[in-house]
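Q: Next input, structure requested:
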Amino acid sequence: MAPLTTTDGLDEHGLKELIAAELDAVRDRSLGLTTEVLDAAELTAQVSPLMSPLVWDLAHIGNYEELWLLRAAAGVEPMRPEIDSLYDAFEHPRAERPSLPLLPPEEARAYVATVRARVLDSLPKVRLREDDPLTAGGFVYGMVVQHEHQHDETMLATHQLRKGAPALLEPDGPVPPVRDPAIPPEVLIEAGPFEMGTSDDPWAYDNERSAHIVDLPAYYIDTTPVTNHAYIAFIEAGGYDDARWWHPQGWEWRSAKGRRAPGFWTREDGQWLRRRFGRVEPVPPDEPVQHVSWYEADAYARWAGKRLPTEAEWEKAARWDPDAQRSRRFPWGDFYEEGRANLGQRRLRPAPVGSFPRGVSAYGVHQMLGDVWEWTSSDFAAYPGFRAFPYREYSEVFFGPEYKVLRGGSWATHPLAVRGTFRNWDYPIRRQIFTGLRCARDATEAR
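A: Predicted coordinates:
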């Protein structure tokens, strides 16, 4: 079944059937990253202070589902109130979670299964009321499905950090073709207003709301993400040794950490190699570079004579249809279609740039969804008219200059958990996540 990406035209019965299918699909994915591929020792180990033990993620998914779909939506009495604090992401930072009395793997799996069974049992009885923001359009169910998919992507980052033999199999399927050489390196986005954000997407988060008009001057944006080949040119030109290209705090970070290349890269016998889910392989030149921090992305863009796009510039290039004078939900249109983007863990890697010509935006910009999260120059901030819903800790507590916005999702992001308006954010030093970049420049700059 194709992922649910709109509730238009569905009656309550049809919507509930699709919700149940998506709940089942995401749980299969979660178990395939935890109890079905790793033993108890690995599930309870912490591979990095940046990440939780995988068993914490698994039980947290179930606890979040219990809180919102059983207690809040269905009015069911708490099942395990004594574990709420253990799985509160704001009460316990990741570094200290291994010391908590966490549910062991088999108990965690049993708990999430029991929660899910009760959710599916209660779903037919819950009214999806249009006058209730929590249940209208199935919002709270969409929130929980997206939350689990987001944790699955976090689990994939944990798998990437773990040492030892590979635990994940490479998915079967055709390798996308290499880039069409006819793709221009950049396109002009004309000056003018566009509609940013959304007011009517039923499963959009609070930070994507509300739709508002943003007027931008003309600019150029790269048609594809920056490739490994292009990034190697930056390295070999001494980009990591020249403070001119670096934000002052980025230069301090680079110097203190001794960074010389993207995360998981090594240089051996004159060749760049990368470690990817326990496999060491040559760095593929045509894939988008990934595992770069905002500081690295910003330095590369400066070295290339460009800059990172603002969040608004990224969204206009991805969503705005200048002929129809409206914004689309996805770069190619309003409905998700397979084969238009590298999303959903179909591959355990980015696809070569230019691989999805059917996924281009109205401006001819490629791969704006999937492959790698793209850093923007923007700080994470509220849109006009922002209202925290259904809880402040999803977005509002992160607003500020400490966090930079990422857009577009990665190969590890599920289609339900990304769209043209979706906003991600992280510290500018983070690079264990599947991050890359594309560049922009002012239209007034000479080339």
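Q: switch to C-alpha atoms for all contacts and neighbour counts from now on
A: OK.
Q: gap between Ala304 and Ile235?
A: Using CA to CA, to the nearest Å, Ala304 is found at 12 Å from Ile235.
Q: With Thr114 instead?
A: 51 Å.
Q: got the residue ranges for the helices in the stretch 51-200 of the chain?
A: 54-65, 105-122, 139-161 (DSSP state H, counting those that start in this stretch).
Q: which of those helices sits most buried?
A: Most buried of those, by mean neighbour count (mean count of other CA atoms under 10 Å): helix 54-65, with a mean of 25.
Q: other SSEs contacting that helix?
A: helix 40-44, helix 105-122, helix 139-161 (3 or more CA pairs under 8 Å, 6 or more residues apart in numbering; DSSP states H and E).
Q: Please provide the structure for the following sequence as well, for comparison with the first:
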Amino acid sequence: MADDLRTVLADDLRTVLADDLDRARRRSQLLTDAVDDDDLVRQHSRLMSPLVWDLAHIGNQEELWLVRDVGDREPVRDDIDHLYDAFKHARADRPALPLLDPAQARAYTRTVRDKVLDLLDTVAFEGRPLVEHGFAFGMIVQHEQQHDETMLATHQLRVGAPVLTASPPPATTVPVEGEAWIPAGPFTMGTSTEPWALDNERPAHTVDVPGFFVDRAPVTNAQYQRFVADGGYHDQRWWSADGWAHRQRADLTGPMHWHGDGSYTRFGRRGPIQPDEPVVHVCWYEAEAYAAWAGRRLPTEAEWEKAARFDPATGRSRRFPWGDDDPRPEHANLGQRHLAPAPVGAYPAGASPAGVHQLIGDVWEWTGTWFDGYPGFTAFPYREYSEVFFGRDHRVLRGGSFGTDRAACRGTFRNWDYPIRRQIFSGFRTARDPLPGEAA
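A: Here you go, the predicted structure:
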């Protein structure tokens, strides 16, 4: 959300929040109404929850934080909290729980939302950090949109006739090739001012980044196909020890949903691989191996953010590559507006000052960095949002995907996952250090 939320009038903030809550709920309804009750309760992959679990979990988090905490009101269903606590039950085990059925889940989320909208009419946005600038409501908007993206990934894993539709992404409008030079020097990473930024994005701090080259666009299907055709999946030279062990164990031969004959399946529709789209559904180990094959590497998280935010003309960090304004359709492929990444070069208005394209939207981009807290990190409002994931288990992804809503995507937003995961909408771009004496 825009920085001016810090100064917006309370009544205007209520309108912004109500609109964002409604947009998220309409998307949740679209994703769950698209299938019948049997599909809602079925587990389409052991990597994912049943869609009906996600729906009720969305309502339960909204009840916990807004109805009970912010509103200090009587619980709607405190008897189900344990069923929808993501830390109590692994995804693979959730179908065996006594979950709310689809009708009950829908009724529950409606009741919770009615109470939240009543609360929104009267709540004071001051007095404690949880409510300042509407933070708790913004946190719930982001939480629902994140689960909507998770449900969209479940739809991609679902077997059956297609049920989701959307307009195709825009065509390429400018050629985007090669790499951009990002000069050495300090920049401000993270934020201390973004009103709805989550704890792992804070605080703002200065990072001195050596000069580097970075791809002007994400790696495309055509580029990745050359790695596959060159035997990249069968040549141990390109893989780390852990990556090679995983490649063998999982029998990886190409990105998830590729069929080996030049076709792939997306949301139930099989068709030819589009050469100029960013490659998607690759794990971190695959991205790492491709980069090694290409004589390059994955960018660090700090490099990615500097490429996305640093404005050399002013020396400041922007909210987005294009500036400080919230994303518009001409800037980036976000919000499930399309059901695919857009071809490289489709969003020239979204490029960074250095000429790096499609840093926001299309595909989450793997970085070479482990997920950890910034210097001065403070958990807020609870440790389980970020802190329990810190360490050497999860790699950082940046930038959002075509399934990420604008409320849950900004230049400082951090995502993370295990390096073996590829059911998410993950892609990457590569970087390299300058050769001796080389400059832009």
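Q: if we can go back for a sec, need the helices of the stretch 51-200 of the first structure in CSV with distance to Ala362 of the first structure, can you?
A: As requested, those are exported to CSV (distance: least, CA to CA, whole Å):
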stretch, distance to Ala362 of the first structure
helix 54-65, 37
helix 105-122, 40
helix 139-161, 27
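Q: of these, which approaches Ala89 of the first structure most closely?
A: Set against Ala89 of the first structure and scored by CA to CA, the helices of the stretch 51-200 of the first structure come closest in helix 54-65, at 8.3 Å.
Q: can you give me the angle that closest one makes with helix 105-122?
A: 20 degrees (axes from the mean of the first three to the mean of the last three CA atoms, to 10 degrees).
Q: Tell me the counterpart residues of helix 54-65 of the first structure in the second structure, please.
A: Taken onto the second structure by TM-score structural alignment, helix 54-65 of the first structure occupies residues 51-62 there.
Q: just stretch 366-379 of the first structure next, same as before
A: Under TM-score structural alignment, the match for stretch 366-379 of the first structure is residues 357-370.
Q: Distance from the chain centre to the matching stretch, please.
A: Put simply, stretch 357-370 of the second structure sits 9 Å off its chain's centre (CA atoms, centre = their mean, to the nearest Å).
Q: How far does it stretch from one end to the other?
A: 24 Å.
Q: out of the helices of the stretch 51-200 of the first structure, nearest to Gly32 of the first structure?
A: Comparing these by CA to CA, helix 139-161 comes nearest, at 9.5 Å.
Q: counterpart of Gly239 of the first structure in the second structure?
A: So Gly239 of the first structure corresponds to Gly232, using TM-score structural alignment.
Q: measure that match to Trp239 of the second structure for me?
A: Relative to Trp239 of the second structure, and taking CA to CA, Gly232 of the second structure is found at 9 Å.
Q: repeat for Gly361 of the second structure
A: Applying CA to CA to Gly361 of the second structure and Trp239 of the second structure gives a distance of 28 Å.
Q: Could you check which of the two is surrounded by more residues?
A: Gly361 (27 against 24; other CA atoms under 10 Å).
Q: Please tell me I have it right and the more buried one contacts Ala408.
A: No. Using CA atoms under 8 Å, Gly361 of the second structure is not in contact with Ala408, being 10.9 Å away.
Q: how about Arg116 of the first structure, what's its match in the second structure?
A: Checking TM-score structural alignment: Arg116 of the first structure goes with Arg113.
Q: before we move on, the earlier item: now the helices and strands packed on helix 54-65 of the first structure as CSV including distance to Arg267 of the first structure?
A: Shown next, in CSV, are these (distance: least, CA to CA, whole Å):
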stretch, distance to Arg267 of the first structure
helix 40-44, 29
helix 105-122, 38
helix 139-161, 19
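Q: With Leu128 of the first structure as the reference, name the closest of those.
A: Among those, helix 139-161 comes nearest to Leu128 of the first structure, with 8.8 Å by CA to CA.
Q: what does that closest one contact?
A: 19, 22-23, 26-27, 29-30, 33, 47-48, 51-52, 54, 57, 61, 64-65, 68-69, 73, 133-135, 167, 202-203, 205, 276-278, 412-414, 416-417, 432-434 (CA atoms under 8 Å, 6 or more residues apart in numbering).
Q: which residues does Trp425 of the first structure contact?
A: 380, 403-406.
Q: so how far is Pro203 of the second structure from the counterpart of it in the second structure?
A: When the second structure is aligned by TM-score structural alignment, Trp425 of the first structure is paired with Trp416. According to CA to CA, Trp416 of the second structure stands 18 Å off from Pro203 of the second structure.
Q: cool, Ala24 of the second structure as well?
A: Taken as CA to CA, the span from Ala24 of the second structure to Pro203 of the second structure is 27 Å.
Q: what's the answer for Leu64 of the second structure, then?
A: On the measure of CA to CA, Leu64 of the second structure and Pro203 of the second structure end up 26 Å apart.
Q: which residues in the stretch 101-250 of the second structure form strands?
A: 179-182, 185-189, 205-209, 212-215 (DSSP state E, counting those that start in this stretch).
Q: so which of the ones you listed gets nearest Ser317 of the second structure?
A: Between these, strand 185-189 lies closest to Ser317 of the second structure; by CA to CA that is 5.9 Å.
Q: name the helices or strands packed onto the closest one?
A: Using 3+ CA pairs under 8 Å, 6+ apart, strand 185-189 of the second structure is in contact with strand 205-209, helix 301-309, strand 316-317.
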